[in-house]
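> Let's see this in three dimensions:
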Amino acid sequence: MQLRIKPAAETLGLTLQDLGRQVRQAFYGEEAQRIQRGRDDIRVMVRYPRDERRSLDALEKMRIRTANGSEVPFSQVALVESGRGFASIERVDRKRAVNVTASVDPAITSAGAVIADLRTRVLPEVLADYPELFYTFEGARAEQADAAGGLLRGFILALLMIFALLAVPLRSYLQPLIIMAAIPFGLVGAIWGHIIMDLDMTMMSMVGLVALTGVVVNDSLVMVDFIQRARNVHADLGREIRQAGGLQTDRREFESSGLQLAIREAGCNRLRPILLTSLTTFFGLAPLMLERSIQAAFLVPMAVSLAFGVLFATFITLLLVPVSYLILDDAQRALRRMSESRAATVLPGVLENAPLTLDGGKSAATQVVEASS
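A predicted model of the protein is given here:
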């Protein structure tokens, strides 16, 4: 039942709160005292007799006390309307809250699609009509958001740990970036795998993406390690040949010249191991991806992320790593030439403007000329 107050009640000083309180006291009761009996408290409630609380007619005959202490019939100050009411009233931060729950049929749509439609179409229309209304997604959606935040922190931590573990043995801050450049392509491959297998991105898919970051760098690491070793061998061999001819050379001169040859050798010698490693991983996860039982459905998205991510990143690695290595070498040589040319332009200016005298009374410029001759 819903109570509504009449305009006549306002002239008597009655409010809807007063009306509701008196009706509650009459039919539900008001606690008068508590009696202690052993370990239990017995509440003494004061209310209408049972016979006067069984029908709606008793409510119509009820008398309401006004602010000045007088009593008036209920029918003069209020109206009773039958309708649907709340079994319980919930509040969040002292504001009334209503929970709306639903079950999604996976054969028709997904929970993500329903929530996206609510955000873009339904809820904006409701907020336009009721500006004071606010909403939050709770339940499984809130738990999924919390889990996604934890996975994101774990993903960032995994990237930092991988970078540190690669930078220490390689003694470089740039080569680990070349190795880790395959990670974004692995993530793209995992997304395409879900599209090919007609699967939705789930929380286990995210777990597979985090695990993929540690697996997809293996092929790049094998390629970079072989290129670095072959480059060092060609540099040492070229220096020994020049020294055998009586020419003093710097080892860095042959590192760049032998890089392209080292990349060719790495592509030929590491192609089979890289392909076999990735294909065995993919086909090892294939039975789990193709399983259609209910027990395995929980792990299928994670297997799809790993399998397709590794497979897609492998073919990208065979092209990306050599090209990135050449770009890095070109950039380092350009910086080296700039620093050497800058040093060469500083020396003549110093000698020209300030001809310093060294031991023996000879100027620095004279010493340089004699040394070069």
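> From here on, just use CA atoms for contacts and neighbour counts.
OK.
> Any idea how many residues pack against the nearest residue to L311 once chain neighbours are set aside?
Closest residue to L311 apart from its sequence neighbours, by CA to CA, 6 or more residues apart in numbering: S278 at 5.9 Å. Close neighbours of S278, defined as other CA atoms under 10 Å, add up to 24.
> The structure of the following sequence is requested for comparison with the preceding one:
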Amino acid sequence: MVPFSSFATAHWTSGSPRLERFNGFPSMNIQGEPAPGKSSGEAMQAMEEIVAKLPQGIGFEWTGLSYQERQAGTQTVPLYAFSIIVIFLCVAALYESWPIPIANMLMLPLGVFGATLATWSRGLHNDVYFQIGFLTTLGLTTKNAILIIQFAKERMARGEKLVEATLGAVRVRFRPVIMTSLAFFFGVLPLAIATGAGAGAMNAIGTAVTGGMMSATFIDLFYIPLLFVVVSRLFKVEQKPRAPGSGTDFTPSPEDGPGLSTSPGALPGRGDKPEPIIPSEGH
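From the prediction side, this is the model:
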């Protein structure tokens, strides 16, 4: 027998206790977490920059939560676009008009500005929880505009001019808008200031929603009337007057003769009671 030492030299060394493969290729699993004050997105970006410097033929793939985060990042823009389209269609169905919802859509940047500013001022990051609050802000931003514009349309249906009806709607709906917005703000505020386990997710959602709602509320009160008047005049939106007490549009025709009266008392069942017809003798 030939001893092993006569043709080879042996020494101890450290190595991986197991051999891993990913999609059939030899691989190495690298795990880590972001440093304090850094987001997971920044950590993933740093890893991608390091991998880009490796020799040709060596690649990488994200797995687990990192893979889900990357997938969610690519879906953000289509998700926002779909949300805006749904909001526009819902408002168009409410107003039964295509031009008027444009005034509501112009309010969205104000809510976006408030949500982004509040999140940035607290040092939070653009994570999935912020995106949830962001989507919520998009829907809530149009709420105040709906309260004012719908009331302005009803006043126009009663025969008021555009500017007069809009200003009257703002005066009447000012208190409901402020009260509902403050109620929502104080209801979500505990999320923004939460502490303890899971506070990061609650802070991200609460900060985005409260910031967007407050900016949309106090700025919308000045811009909603202006944008509604501008859009109505630009697209020549006119509200036909309605018959008193009816829910349908009512426009008297010029061809109607003198026998037709548009007063409430002239319509059966409205206003004064019609006098009974008494047949005369001989008929």
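> what's the helix or strand for the counterpart of the residue nearest to L311 of the first structure in the second structure?
Taking TM-score structural alignment, the alignment pairs S278 of the first structure with S181 from the second structure. Element membership for S181 of the second structure (DSSP states H and E) is helix 162-192.
> and if you look at N29 of the second structure?
Using DSSP H and E, N29 of the second structure falls within no helix or strand.
> before we move on, what about the one 5 residues further on?
In the assignment (DSSP H and E), P34 of the second structure maps to no helix and no strand.
> do the same with Q36 of the first structure
strand 30-37.
> Find me the equivalent region of that strand in the second structure.
Under TM-score structural alignment, there's no match for strand 30-37 of the first structure.
> Touching that strand from outside, list them.
Contact with strand 30-37 of the first structure is made by R24, D41, I42, R43, V44, M45, V46, R47, as judged by CA atoms under 8 Å, 6 or more residues apart in numbering.
> buried set for that strand?
E30 (16 or more other CA atoms under 10 Å).
> Now the element after that strand, going C-ward?
Defined by DSSP H and E, the subsequent element after strand 30-37 of the first structure is strand 40-46.
> how far does that following strand sit from the chain's center?
Mean-position distance between strand 40-46 of the first structure and its chain equals 55 Å (CA atoms, centre = their mean, to the nearest Å).
> what packs against it?
Contact here means 3 or more CA pairs under 8 Å, 6 or more residues apart in numbering; DSSP states H and E; on that basis strand 40-46 of the first structure packs against strand 30-37.
> what about the counterpart of R264 of the first structure in the second structure, how many residues close to it?
Using TM-score structural alignment, the partner of R264 of the first structure in the second structure is L167. Neighbour count of L167 of the second structure, defined by other CA under 10 Å: 16.
> mind checking how far L167 of the second structure is from P99 of the second structure?
Using CA to CA, to the nearest Å, L167 of the second structure is found at 20 Å from P99 of the second structure.
> Show me the strands in the stretch 1-150 of the second structure, by range?
Using DSSP state E, counting those that start in this stretch, the strands of the stretch 1-150 of the second structure run over residues 20-22, 25-27.
> Of the ones you listed, which is nearest E33 of the second structure?
Among the strands of the stretch 1-150 of the second structure, the nearest to E33 of the second structure by CA to CA is strand 25-27 (19.8 Å).
> what about the closest one, how far off from the first structure?
Taken against the first structure, strand 25-27 of the second structure registers an average deviation of 2.1 Å after superposition, with mean CA distance after the TM-score superposition for the first structure.
> quick one: that strand aligns where in the first structure?
Against the first structure, strand 25-27 of the second structure falls on residues 95-97 (TM-score structural alignment).
> Buried residues in that stretch, which are they?
Quick answer for stretch 95-97 of the first structure: no buried residues (16+ other CA under 10 Å).
> Not counting it itself, show me its contacts.
I89, E90, R91.
> try it again with 7 Å
Identification of contacts with stretch 95-97 of the first structure by CA atoms under 7 Å, 6 or more residues apart in numbering yields E90, R91.
> mind listing what the alignment partner in the second structure of A182 of the first structure touches?
Matched to the second structure by TM-score structural alignment, A182 of the first structure sits across from M107. Applying CA under 7 Å, 6+ apart to M107 of the second structure gives the contacts T141, T142, D220.
> can you list those in JSON lines and add neighbour count?
Conversion of those to JSON lines gives the following (neighbours: other CA atoms under 10 Å):
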{"residue": "T141", "neighbour count": "27"}
{"residue": "T142", "neighbour count": "25"}
{"residue": "D220", "neighbour count": "23"}
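> By residue count, which helix of the first structure is the longest?
Determined from DSSP state H, the single longest helix within the first structure is helix 300-353.
> now the aligned partner of S40 of the second structure in the first structure, nearest residue through space, not along the chain?
The equivalent of S40 of the second structure in the first structure is A111 (alignment by TM-score structural alignment). Sequence neighbours aside, V104 is the residue nearest to A111 of the first structure in space, at 6.2 Å (criterion: CA to CA, 6+ apart).
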